[in-house]
Structures are given as structure tokens and as C-alpha cells.
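Trainee: sequence unavailable; structure follows:
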């Protein structure tokens, strides 16, 4: 069973009477209500596990002044929800709390945030090797260009992944043994949006005012990455899976690495988060002042 371990450090400047000393992990979710619905955030405690580090069979015991270290280990359930944070929100978070319980006095409490995430069952490198099945299209009638854009099927949080562009012209094909390089991609613009679907239960007052006691689904969307990349001079397609195309170019795309800059994909009853990748590829001719573009979306 997974667990977290650590030490609780206490500094007691003067002797105090203590009922018990414990450490606990607390998970809580907080979903903001939209402006049209009154009331505080929808939230609650999702998990709470504690361990008593010191206690007395009597009502209390005396703790002399000094510095103390209390090692602890708290078990974690496998079904615990991941930490979910992002731009302007903390839908689900954890913290470790150290508490000194006292009689007739306020408890002494300190807390530290904790992140819990499930890791993939395979290495990140293997994840990035699983490429999305290709989609081949004709650009338009003016430039009869066939192309393919490929990205990994599963992209870990904060990873840098390759985006490969393969293409060939269907018009004026060169004779066998000749090469062709008059049409090639000039730039690729990446646009990644993040969409949230939040299930909010109306308060009693809102249920009466809007005559709707049923939960409501609210959606919001924002951009987490918008970047243009200059494509390096094309190379002949040498990979076995690229032999149907004349040329290929690869660019590295770096996702945000800050946990508060984007949110991982989430699929739960109350929170759903998914991402959409839209790219725009501009092609140009070397000998003519002409540029064509293509747009695609991938989820």
C-alpha cells in the first residue's frame, strides 16, 4: 500500500500541557460557483487520515520546552483522487497537518501542501513513442499537396513532444531519381486550449429562485499554449513509416511545466478537463511568392 512518511518538527519555547500530538493528511475539493449562482464555493473533505504521535492515558501530559522530532508514516488509499490545480483554481488539493491538542487552550496547528499524482505504468519515453494514427489530406485545389501530421498518443504532464510534418506534392511529380523541394512548410503555429466542465449543485435559495434543483454543468475554456515555430529546411523522408511522402520535418513542442499553469486531463463525476490541440501549417514555394496554410484539430 502506498504511503507518505516524514517528520514533524516542534519547537516549544516554554513548558506546556498537551493532550495529544497527531499528524494527518486532509484532501479537500473546492469548485467555484459561477457568478449567476450565489453562495460560497462548492466543496468538502474527500479524505482524512491521521496518526497519533504522542498522547497520555490521563487527560494531558507536560511537554518541557525544547525541540522535538516525531517521525510519521500515513497510508494512502489507491482510490484517492489526484491533486487537481491549474490557472486560478485548486479543484482538489491535499495538505499534511501537524496538530498539538491542548486542554483549555487553542490547539497549535501547522500545515504543508502535498501533491498526489498517479504515474503512468510505462516509461515516459515509451509513451511518446506511441504516435497518433496519421491523417492524410489534400490541402486545396490550388496546391495539390498531401500531408500528414503526427503527435504521440499519450503526452505526460509538462513533457516535450515531437510534432512531425510529412508531405509531398501530387502535381508535377518529378521523374524517378529526381528530387523535389519547391514546396515546403515555412512555419507551424500550435494552439492548445483547456476546457473545464464543472458540475455544480445549486443552493436551496438558487433552486427556488431559478426553479431548478438539479445540478448544473458550467464550462470554461482558456489557452495554455500559443506558439509559432519556424520549420527548418526539409529533409528527405527516411523513416519506414514516412516512405509514402517526399519530405519530413520535426519540431519539439514544450508543454507548460508549472502545476498552476495548466491542468492534467481529469474525468470524474464533478470535474472534467480535456485539451484540444489546433495547429496551423504555412507552406511556401521557393520560387514563387505564394503561401498556403492548413489547419487541423486534435484532442
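Mentor: Structure received. Since the model is a prediction, treat every value here as computed from it, not as a measurement.
Trainee: from here on, just use CA atoms for contacts and neighbour counts.
Mentor: OK.
Trainee: name the next helix or strand downstream of the lengthiest strand in the chain, please.
Mentor: In the chain, ranked by residue count with DSSP state E as the criterion, the top strand is strand 183-200. Later in the chain than strand 183-200, the nearest helix or strand by DSSP states H and E is helix 204-209.
Trainee: hang on, the earlier thing: against which helices or strands is the longest strand of the chain packed?
Mentor: Other elements packing on strand 183-200 under the criterion 3 or more C-alpha pairs under 8 Å, 6 or more residues apart in numbering; DSSP states H and E are strand 216-230, strand 271-285.
Trainee: could you point out which of the ones you listed sits nearest residue 51?
Mentor: With C-alpha to C-alpha, the closest approach to residue 51 among the helices and strands packed on strand 183-200 belongs to strand 271-285: 30.3 Å.
Trainee: looking at the helices and strands packed on strand 183-200, which is buried most?
Mentor: The densest packing among these, expressed as mean neighbour count by mean count of other C-alpha atoms under 10 Å, is seen in strand 271-285 with a mean of 17.
Trainee: what helices and strands are in contact with it?
Mentor: For strand 271-285, the contact count by 3+ C-alpha pairs under 8 Å, 6+ apart identifies strand 183-200, strand 266-267, strand 291-298 as packing neighbours.
Trainee: which of the residues in the helix or strand residue 4 falls within are buried?
Mentor: When elements are defined using DSSP H and E, residue 4 is found to belong to strand 3-12. For strand 3-12, burial by neighbour count (16 or more other C-alpha atoms under 10 Å) applies to residue 8.
Trainee: list the contacts of it.
Mentor: Judged by C-alpha atoms under 8 Å, 6 or more residues apart in numbering, the contacts made with strand 3-12 from elsewhere in the structure are 23, 64-76, 98.
Trainee: I'd like the next helix or strand past it.
Mentor: Proceeding C-terminally, strand 3-12 gives way to strand 16-18 as the next helix or strand, assigned by DSSP H and E.
Trainee: tell me what the helix or strand immediately after that next one in the chain is packed against?
Mentor: Following strand 16-18 in sequence order, the next helix or strand is strand 20-31 (DSSP H and E). Contact here means 3+ C-alpha pairs under 8 Å, 6+ apart; on that basis strand 20-31 packs against strand 42-55, strand 66-75, strand 89-101.
Trainee: out of the ones you listed, which is the most enclosed?
Mentor: The stretch of the helices and strands packed on strand 20-31 with the highest mean neighbour count (mean count of other C-alpha under 10 Å) is strand 89-101, at a mean of 19.
Trainee: quick one, it and strand 3-12 angle?
Mentor: Orientation note: strand 89-101 sits at an angle of 50 degrees relative to strand 3-12 (axes from the mean of the first three to the mean of the last three C-alpha atoms, to 10 degrees).
Trainee: re the thing from before, with distance to residue 164 added, can I get the helices and strands packed on strand 183-200 in JSON lines?
Mentor: Formatted as JSON lines, those follow (distance: least, C-alpha to C-alpha, whole Å):
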{"stretch": "strand 216-230", "distance to residue 164": "12"}
{"stretch": "strand 271-285", "distance to residue 164": "11"}
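Trainee: structure B:
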């Protein structure tokens, strides 16, 4: 009968995404609840509640297909009630109730993504009636803490470069602009490969961003005794970005002497998903841990097209939420990161590298064995200290020494 007397009800939030920071003014969840009644109704109370819920999927665990939930945060505010807390009569017509929740500076972030709703917040308006079921209107809201990476204006960028020599006799240099990247952004990955294997050529490079999720809750007393466990854990891994760059024979550039001295150097963008339901931010708490890694796999082949070597390198990433990313209606405005801290260039080609100083000096000896002044300043960069090899007396012959 109560629902038949309601012409309309609406819960409106001023902001669907709230950011909390210790250095800024206290954040608030504000909004209004509108209720239209066709006639007088008896109501015990009307209250609004902000609740945080931690949910762990139980599919395949203990034979259950449901989710285990736990309340992590709760604030409550009365909107209408009698002084004696008894049932009161609410007249017919339109009614509007305003509410305001002051949020603490330390609060667990909203954590959602592909196939998970680990931690969510909901605003609920509850109309309580005596000896009858409650009438509830709810709406979800996202709450994030502003990352220290966002509030520290003097924070230097943290570029990451991996270079080395693989077991397959391949030199490589891999660089990213910053290991800390905003949610939904696009950032460049620079790659350089120089196989020392004869006739080895680069076939394809695959770049992936892998997200690893782990969530856990304390097991109940009955579950602990029955299954001998302390925690219920849910773990899964997913690929949030994948891209393959292929190379053909036309990409190869043989050297002047006809030898297979080939090097590959290129930059390719990595675009994180611009959806709150396709990717999560990196986070590590008591109950939830989500990490991200960048996998770079290079495949090499021989002249016949048969695979000769495969190398894989892994770079850690930290994806953080920022107020500049989430727009109206929870749309994502991805940023385009194009900077590289320090040098953007991988090692130069082998034939262009500076040769050994001793060999260079020895090559400039005249026919009589008298070394000439060998200036090597031009071989070094302008930032290095100039150096020179001065004229020296030749070493005495063996028979003169004895």
C-alpha cells in the first residue's frame, strides 16, 4: 500500500565522484532526496546512509557461487523523524531533504574493474515504517584519495630503462616515460634491439599491460574449522592492453659491407583503457592488492622464417587516479604523456660508437714509430671534459734494455 501512495521519489547527488585529500579542504558527499506523496502516510523515520562495501567473489570457493560482503565504512544522517521517535504522519505533497556527509581524510578507495566490484560506495535513503518493510532508494558513488603523486608538485618523473644482453645474444634497450602513470593515459614505449646472431632479424614485438588482482577476507569460525583456512582469497589476472608491432623484410637495412648488421629502433604508444569497468588502479591494502606490469616480448627469425630467439622483459607500472581524469557521467579524459626524463635515445648503432682510445692512438702512429699528437676531443660529447694524447718517447728496444 505504501508504494501506491508514492507518486515519485528521486535521489540526486551533487557529484558522482569525490576526491579526498589531507592537504585540501574536507571533502563532502552532498545531495538531495525528493519525495512526492499522493496522500498522508505513516512513517517512523527517514534517514540517509553512506556505506562502503567490500565484496569478494566466492565462485568456486567452498562450492559457493555468491559473494562475501563486509561493511568497511558507514555514516548515517536523519532526515525526518518525530521527537519521541514514534510514528508520525507525513502530509501529501512534494518533500525535499538535503544531506551532507563530511568524509574523513583516510578512507578506502573505490576499487572496480573488469569482472570485479571489490570495493564500492552507495548512498541509501531509507524510509522506515512500523511493522512493515523499509522503502529504500540508493545510488552508487565513487570515492578516491588523491595520490601523493598528484599533490607533490616537486615530484620528479621516474623514467625506467632496461638494457642488457640476453642469453640469446641479443642486445636491447627498453624505456618508458614514467613508471607512475595516470588512469586511462597514453604513454610512449621506446625499444631498441641489436641481434648479434648471424641472419637474425626482428619479426614482431608484442607489448602487454597485465593486471594482477588479489582480494581476501577473514574466514568465518565455521569455515576456519571446516576447511582449516584463515582467509578467503580471490585471485585473477587479466590483460588490459595488448599490441603487436610486426616487421617485414623491407624494414631491414643491410650495412655497406653486405654483412647482416641490423638494428631496430622505434617508439610505440601504449593506451590504457578509458573505462572504469575495464581496468583498476594500482592499490595495496590489507584486503585488496592490484598491481600492473608492462610485458615486452620480441621475436626473431632467420632467413628461412623460422624462429631463432624470443626475449621478454617486464617493467613495473603504477596506475593512479587523478581528479583530472574522471569527467561528467564518469567519462574518462585520458592524458597523453610524451615526455622522457633525461636522454630519449637508446645506445647508438655499433658502427657509430666511439672506438677504444688506445686503438685510436695506436692507429695514428707514423711509419717511424714516432707517435703524433692525437686529439680526441672531437670524439667526445661537448659535455665531457676534453682529453688528448700527448707525444711520448717510443719504448726502448729489447736489446737496449738488457
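Mentor: Noted; the coordinates are in hand. This one's a predicted model, so the numbers in the text were calculated from it and none came from an experiment.
Trainee: chain center to the longest strand of structure 1: distance?
Mentor: Distance of strand 183-200 of structure 1 from the chain centroid (C-alpha atoms, centre = their mean, to the nearest Å) equals 14 Å.
Trainee: related to what we said a few turns ago, okay, the helices and strands packed on strand 271-285 of structure 1, which one's buried deepest?
Mentor: strand 183-200 (a mean of 20).
Trainee: rewinding a little: could the helices and strands packed on strand 20-31 of structure 1 go into CSV alongside distance to residue 19 of structure 1?
Mentor: Rendered in CSV, the data for these read as follows (distance: least, C-alpha to C-alpha, whole Å):
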stretch, distance to residue 19 of structure 1
strand 42-55, 6
strand 66-75, 16
strand 89-101, 5
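Trainee: for those, which one sits closest to residue 264 of structure 1?
Mentor: Relative to residue 264 of structure 1, the nearest member of those by C-alpha to C-alpha is strand 89-101, separated by 11.8 Å.
Trainee: and the helix or strand following that closest one, what does it pack onto?
Mentor: Stepping forward along the backbone from strand 89-101 of structure 1, the first helix or strand reached (DSSP H and E) is strand 108-114. Helices and strands touching strand 108-114 of structure 1, as assessed by 3+ C-alpha pairs under 8 Å, 6+ apart, comprise strand 89-101.
Trainee: in structure 2, which residue range corresponds to the strand it packs on?
Mentor: Using TM-score structural alignment, the residues of structure 2 aligned to strand 89-101 of structure 1 are 116-128.
Trainee: list the contacts of that stretch.
Mentor: Taking C-alpha under 8 Å, 6+ apart as the rule, stretch 116-128 of structure 2 contacts 11, 33, 43-56, 109-112, 134-143, 215, 288.
Trainee: from residue 93 of structure 1, how far out is the counterpart of residue 71 of structure 2 in structure 1?
Mentor: If you follow residue 71 of structure 2 across to structure 1 using TM-score structural alignment, you land on residue 45. Plainly put, residue 45 of structure 1 is 10 Å away from residue 93 of structure 1 if you go by C-alpha to C-alpha, to the nearest Å.
Trainee: got any residues that touch both of the two?
Mentor: Common neighbours of residue 45 of structure 1 and residue 93 are listed as 27-29 (criterion: C-alpha under 8 Å, 6+ apart).
Trainee: show me which of those is closest to residue 121 of structure 1.
Mentor: Distance ranking of those against residue 121 of structure 1, using C-alpha to C-alpha, places residue 27 first at 24.2 Å.
Trainee: so what's the residue count around that closest one?
Mentor: Counted by other C-alpha atoms under 10 Å, the residues lying close to residue 27 of structure 1 total 21.
Trainee: where in structure 2 does stretch 13-28 of structure 1 fall?
Mentor: Aligned by TM-score structural alignment, stretch 13-28 of structure 1 falls on residues 38-53 of structure 2.
Trainee: before we move on, the earlier item: can you list the shared contacts of residue 45 and residue 93 of structure 1 in CSV and add distance to residue 194 of structure 1?
Mentor: Below are these laid out as CSV (distance: C-alpha to C-alpha, whole Å):
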residue, distance to residue 194 of structure 1
27, 24
28, 23
29, 20
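Trainee: hang on, isn't residue 166 of structure 2 packed against residue 312?
Mentor: No - Residue 166 of structure 2 is beyond contact range of residue 312, at 9.4 Å (criterion: C-alpha atoms under 8 Å).
Trainee: looking at the helices and strands packed on strand 20-31 of structure 1, which is closest to residue 230 of structure 1?
Mentor: With C-alpha to C-alpha as the criterion, residue 230 of structure 1 lies closest to strand 89-101 of these, at 33.7 Å.
Trainee: tell me how far the closest one lies from the chain's centre.
Mentor: How far strand 89-101 of structure 1 lies from its chain's middle: 21 Å, per C-alpha atoms, centre = their mean.
Trainee: orientation of it relative to strand 20-31 in degrees?
Mentor: Going by the same axes, to 10 degrees, strand 89-101 of structure 1 makes 160 degrees with strand 20-31.
Trainee: ok, and the closest non-adjacent residue to the alignment partner in structure 1 of residue 242 of structure 2?
Mentor: When structure 1 is aligned by TM-score structural alignment, the residue opposite residue 242 of structure 2 is residue 226. Take residue 226 of structure 1 and drop its neighbours on the chain: the residue closest to it by C-alpha to C-alpha, 6 or more residues apart in numbering is residue 191, 4.6 Å away.
Trainee: for that neighbour, what are its contacts?
Mentor: The neighbours of residue 191 of structure 1, taking C-alpha under 8 Å, 6+ apart as the test, are 223, 225-227, 277-279.
Trainee: what lines up with it in structure 2?
Mentor: Aligned partner of residue 191 of structure 1 by TM-score structural alignment: residue 208.
Trainee: what do you get for residue 75 of structure 1?
Mentor: Taking TM-score structural alignment, residue 75 of structure 1 has residue 102 as its aligned residue in structure 2.
Trainee: same check, this time on residue 260 of structure 1
Mentor: For residue 260 of structure 1, the aligned position in structure 2 is occupied by residue 277, per TM-score structural alignment.
Trainee: the residue nearest to that match when sequence neighbours are not counted and residue 312 of structure 2, how far apart?
Mentor: In space, residue 277 of structure 2 comes closest to residue 113 once its chain neighbours are excluded; the distance is 4.3 Å by C-alpha to C-alpha, 6+ apart. Here the distance between residue 113 of structure 2 and residue 312 of structure 2 works out to 27 Å (C-alpha to C-alpha).
Trainee: for residue 68 of structure 1, which non-adjacent residue is spatially closest?
Mentor: Per C-alpha to C-alpha, 6+ apart, closest to residue 68 of structure 1 is residue 10, 5.0 Å.
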